[in-house]
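Engineer: build me a model from this:
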Amino acid sequence: MKIPQQHYRCPLGRLQPRATNLEAIKQSGWRDQYILVVSADDDRLDWMERELLKRIGERLYGEKGVSND
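Structural biologist: Alright, predicted model coming up:
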């Protein structure tokens, strides 16, 4: 008679984080607090929108790759 071996279940396994839906967090951030998180390389944007984001980012935070330390 073969008895299946029981696998040890680590009690820490239930503490591992679950995958987060980042798009849902971004969406609720915009709807609740008007915080916009978007990449200038997002495929959903056209050229003009990407350029506008790039210019806003450079105005607020400086050029990419340049340290302001």
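
Engineer: drop to CA atoms for contacts and neighbour counts, all remaining ones
Structural biologist: Fine.

Engineer: distance check, L22 against V37.
Structural biologist: 10 Å (Cα to Cα, to the nearest Å).

Engineer: one more, for comparison:
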Amino acid sequence: MKRFPKGYGGERRDPEQVKRDGWHEQGLLAVSVEDDRLTWPERELIRQLGEKLYGRRDGGREVHHG
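Structural biologist: Predicted structure coming up:
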């Protein structure tokens, strides 16, 4: 029987669980501006923070970094 290092093989975590763990363990927040659980003012705040930290989104076209 092969043994794999932690994180290799086995069960794959749900993306929401990855986000939740990132918040609880590292204080990282991954949020979509289109998340229906947020109110309009909350989505607008997320959009403004994203633009302040990373610049405006490119309207759905591919973004090139570098």
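
Engineer: if we can go back for a sec, just want to know which of L22 and V37 of structure 1 has more residues nearby.
Structural biologist: V37 (12 against 9; other Cα atoms under 10 Å).

Engineer: please say which position in structure 2 the more buried one maps to.
Structural biologist: By TM-score structural alignment, V37 of structure 1 lines up with A30 in structure 2.

Engineer: wait, isn't that match in contact with K19?
Structural biologist: Yes - in this structure, A30 of structure 2 is within contact of K19 by Cα atoms under 8 Å, at 6.0 Å.

Engineer: ok so, going back, let's verify the match of V37 of structure 1: helix, strand, or coil?
Structural biologist: Assigned state for A30 of structure 2: coil (three-state reduction, DSSP: H, G, I helix; E, B strand; the rest coil).

Engineer: now swap in the one 3 residues further on and tell me
Structural biologist: Per three-state DSSP, the local secondary structure of V33 of structure 2 is coil.

Engineer: same question for E11 of structure 2.
Structural biologist: coil.

Engineer: next, count neighbours for it.
Structural biologist: 7.

Engineer: and what of R55 of structure 1?
Structural biologist: 14.

Engineer: and D14 of structure 2, by the same measure?
Structural biologist: What D14 of structure 2 shows, counting by other Cα under 10 Å, is a neighbour count of 9.

Engineer: to which residue of structure 1 is it aligned?
Structural biologist: Under the alignment (TM-score structural alignment), D14 of structure 2 maps onto N21.
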